[in-house]
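S.K.: the sequence isn't on hand, but the structure is:
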């Protein structure tokens, strides 16, 4: 029996838009990579499997029993003690403790309360059999390469990569038979990704992973795809699936070409047939003039019957050729792509945009230059960006943050922020966690706030180029997938009036499918403003070809 089964599952959003249509799927005790274009329903499928969403139709079974939710918060989210689920937007909850992110918060608090003298029955119920929860939680953190003593820190104090590693440690700690991971390597540096890969190589039970990380997808036993609301499975990792798909598409394209040739031939033969019939009719009329009427009528009747049969045969052949072409056309994918139309801020080559410095050295960004900021998880890259942007908003230099820094590394990072300066107030910032969005507002309302003078019809046309179309534009941001949230955030940024002279992008490829990430790279290459990007995606940085690469490590900036 498969561990996880989707039985004719359909899911529609409250506005009626269809996310999944009659999906039947089965996941055994193997590692499965779930792929598909942004917005295809991958995250929705995982939420349904975890019980976070309820299907509109059909049913979902875990080990033969219907999926039911047990806990509504925390991470990993555990349904029925059988399913552990790591959502894509988990790290948005910056107020949670590390212990909560591990899924150990309630049991840990109960154990500590009992040790402090609280003997209420509720506390013992919360502990259950988890009397050693603190030791096991610390061991899980250590396995992920994190400090065991960080249990009581807040998620907001962690880098995005550290928060994801904590959550993955929580998944391991849960020990569920079925595990669902949504983009687990987002924000992770190279070393952290290697730790995740090692976990996956030794994973037991059923593992379903949504990811655009090609190295991670290569560790999968199977590859499943959601495409146009339907589900298919391929036995093998991503590269084998991709090769099979490309071969199938090449065959389909050849079938289309052959079908078009056959249809053209049948149309040509039908025209030639009509010409031939017309000639025969003219010849027959001349011949009929020399024949007795009864013979001439019989001759004409036979000619009409013969022409009719030929016409029927020709129409049938042409109809078959049209049907063959239609069938071949349906096999060829016509994937819509995001159109990133970056504005032209008309930044002159010598225009100073940004100064980055550490008190001893300075790097001045002028004109449409590209700057990459790299460094390990926890080095303070996102903190540095936010300090620089806060100062650019007109806030006074935050010397208190420097004084309050816990260690020398943090003080050095704060000092870099104080020594850096923005020279423009036209800055577009894409946060790593996409946490600057109003969850209750619609996609249309979110972008409208940044472009108040754009007519509604034009705004909807622009959103359509970001594949935010029809009813999707009216859905609350909180209901969108990571890829859809990204498209809303980038649309708000790029459609802003006036256009930004500096784009600050923090891990911009985290939630993008492979094709969309390529389109973003191409658009940034043609952008006439300055770009400052933080990324662990080396392929993205290589294609961007930055003019300057700076590494932040142990509180020091170094040019690479």
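M.R.: Alright, I've got the coordinates. Quantities reported herein were computed from a predicted structural model and do not represent experimental measurements.
S.K.: going forward, measure contacts between C-alpha atoms and count neighbours the same way
M.R.: OK.
S.K.: distance of residue 462 from residue 488?
M.R.: For residue 462, the distance to residue 488 (CA to CA, to the nearest Å) stands at 11 Å.
S.K.: so the two - more neighbours on which side?
M.R.: Neighbours per residue, other CA atoms under 10 Å: of residue 462 and residue 488, the larger number sits with residue 488, 26 against 19.
S.K.: that one and residue 467, how far apart?
M.R.: 10 Å.
S.K.: quickly find the element holding residue 371.
M.R.: strand 370-374 (DSSP states H and E).
S.K.: next SSE downstream of that strand?
M.R.: Next along from strand 370-374, by DSSP H and E: helix 381-392.
S.K.: okay, pairing it with this:
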């Protein structure tokens, strides 16, 4: 029995943008990686399956209990851990019963979940959150004391406590350090139900049994992990390229033969007119020959025209097989810093959560900051920008909260570059895939991947151009193709670069020259 069945699924956003039109798909039991370019509808599909959105037409059938970890948890920092886990009411009822003041309704609330606190504490420990406090005190912590990565793990724990049969995970490794990612990989591997993962984490996708690709409003399933999927796609593309070469050659051949046939027909017609004018045969016979020649000429011409049309149709079909994915084209500022030029310096600065750090960056250095979730990496970035660096700089925050949500993408970029001509802004936005009307969408309506692209546009098109880029988890929500182009662009950047990231492959590829780990004792080379 299929775990998720989609039948004639159709969905359109309120602004009229279509996402799915008659989508039919079946996802069977196993661990499934859902991939596709930004804007293909991956998160939208998960929201439809989770009943967060209602389709305009069609049906969705899920076998068993469903759990859903959203891309953006949207949790208020004042909430307690037990509230996020969905067990606050049960805990209160338990405590009233234990104190002797419980009512009949409390026993109904608790039901069979007398061990819910113990199960929750074990779950937090399994996800690496047990160090936050001792025992049940973990459940009383406020979200304000958790990092972004810890909040993601907590959200995963909330879903696992419901003991789902089908688990939907939307970008689950965002903001997770290496240790947290390893724990998440282990939890996913041990999950015996069906898992559908949307993400750009290559290591997680390599652990999947199946890759489902969302492309052009259709869902296609490939057996194997992400490497197997890449090989299958590349083989298809090679076949498509060969088919295009053959089809183009056939089009040229059929076009030449059509021209030759027309030349031959023109010669026959000239000869026929000459014979008719010379009246060398009886008129009735000459008329009959003329009609026969016209019929034969028509058949020959139509035959060659059909061959040309068939060849062109085969070429169109072959070209449709060839992927022409939209990819961001990042054009970074040409700012070049001199070796030794002072960018910023911290000397014995104590961060709010304890560590004392000293750090200096000079010239076009490429510095990476790593460390476990909650140690204070984002706090360090805030401290660096509290006393503005000595060169123009721009910060990409982890939460991408740099927009006026009610203004359009274009307006937000124009605010950052007030002296840039509108034509230049729109031309540059097109490089970030915000073409035409897409640049006039309010920031509040953007998806996770679109928000990152828009944030990069605001940063990189700013005036003055930044000599220092500070990037806090820049790879979150970026599809793998666009990630490759971002990597190439950052590798070509000649200013100073300060990056907080848990993606070691990304750090290696952008040419980081220094890598420091932030620990409770400070920075370690």
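M.R.: Everything's here; your move. Since the model is a prediction, treat every value here as computed from it, not as a measurement.
S.K.: what sits against whichever residue in the first structure pairs up with residue 518 of the second structure?
M.R.: Counting by TM-score structural alignment, residue 518 of the second structure corresponds to residue 552 in the first structure. For residue 552 of the first structure, the contacting residues are 373, 374, 375, 376, 379, 380, 381, 558, by CA atoms under 8 Å, 6 or more residues apart in numbering.
S.K.: mark which of those are buried, thanks.
M.R.: 373, 374, 375, 376, 379, 380, 381 (16 or more other CA atoms under 10 Å).
S.K.: got JSON lines for those residues, with distance to residue 12 of the first structure too?
M.R.: Converted to JSON lines, these look like this (distance: CA to CA, whole Å):
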{"residue": "373", "distance to residue 12 of the first structure": "41"}
{"residue": "374", "distance to residue 12 of the first structure": "41"}
{"residue": "375", "distance to residue 12 of the first structure": "42"}
{"residue": "376", "distance to residue 12 of the first structure": "41"}
{"residue": "379", "distance to residue 12 of the first structure": "42"}
{"residue": "380", "distance to residue 12 of the first structure": "41"}
{"residue": "381", "distance to residue 12 of the first structure": "39"}
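S.K.: quick one: which of those residues is nearest residue 197 of the first structure?
M.R.: residue 376 (17.1 Å; CA to CA).
S.K.: per the alignment, the closest one corresponds to what in the second structure?
M.R.: Aligned partner of residue 376 of the first structure by TM-score structural alignment: residue 372.
S.K.: corresponding residues in the first structure for the one helix or strand residue 23 of the second structure maps to?
M.R.: Per DSSP H and E: residue 23 of the second structure is located in strand 18-27. Using TM-score structural alignment, the residues of the first structure aligned to strand 18-27 of the second structure are 18-27.
S.K.: and residue 84 of the first structure, that one's in a strand?
M.R.: Yes - note on residue 84 of the first structure: a strand contains this position according to DSSP: H, G, I helix; E, B strand; the rest coil.
S.K.: that one matches what in the second structure?
M.R.: Match for residue 84 of the first structure (TM-score structural alignment): residue 67.
S.K.: I'd say its match and residue 159 touch.
M.R.: Yes - between residue 67 of the second structure and residue 159 a contact is recorded at 5.3 Å, counting by CA atoms under 8 Å.
S.K.: can you list residues touching both of those two?
M.R.: residue 167.
S.K.: so residue 450 of the first structure sits right up against residue 494, yeah?
M.R.: No - Residue 450 of the first structure is beyond contact range of residue 494, at 9.2 Å (criterion: CA under 8 Å).
S.K.: isn't there a helix covering residue 337 of the first structure?
M.R.: No - using three-state DSSP, the secondary structure at residue 337 of the first structure is coil, not a helix.
S.K.: to which residue of the second structure is it aligned?
M.R.: So residue 337 of the first structure corresponds to residue 327, using TM-score structural alignment.
S.K.: now its match: closest residue in space that isn't a chain neighbour?
M.R.: Spatial nearest neighbour of residue 327 of the second structure, excluding adjacent residues (CA to CA, 6 or more residues apart in numbering): residue 482 at 5.5 Å.
S.K.: can you check residue 479 of the first structure too?
M.R.: residue 439 (7.9 Å).
S.K.: please enumerate the helices of the stretch 301-450 of the second structure.
M.R.: Secondary structure of the stretch 301-450 of the second structure by DSSP state H, counting those that start in this stretch: the helices cover 377-386, 409-416, 422-431, 448-460.
S.K.: nearest to residue 306 of the second structure, out of those helices?
M.R.: So among the helices of the stretch 301-450 of the second structure, helix 422-431 is nearest, using CA to CA, at 40.2 Å.
S.K.: and the closest one, what does it pack onto?
M.R.: helix 409-416 (3 or more CA pairs under 8 Å, 6 or more residues apart in numbering; DSSP states H and E).
S.K.: next, the angle from the helix it packs on to helix 422-431.
M.R.: For helix 409-416 of the second structure against helix 422-431, the angle by axes from the mean of the first three to the mean of the last three CA atoms, to 10 degrees is 120 degrees.
S.K.: for helix 409-416 of the second structure, which outside residues touch it?
M.R.: Under CA under 8 Å, 6+ apart, the answer for helix 409-416 of the second structure is 403-404, 420, 422, 425-426, 429, 439-443, 454, 457-459, 461-463.
S.K.: give me the mean distance between that helix and the first structure.
M.R.: Once fitted to the first structure, helix 409-416 of the second structure is off its aligned match by 3.3 Å on average (mean CA distance after the TM-score superposition for the first structure).
S.K.: tell me which residue of the first structure lines up with residue 503 of the second structure.
M.R.: Per TM-score structural alignment, residue 503 of the second structure is aligned with residue 537.
S.K.: correct me if wrong: the match of residue 337 of the first structure contacts residue 433.
M.R.: Yes - the criterion here is CA under 8 Å, and residue 327 of the second structure meets it with residue 433 at 7.3 Å.
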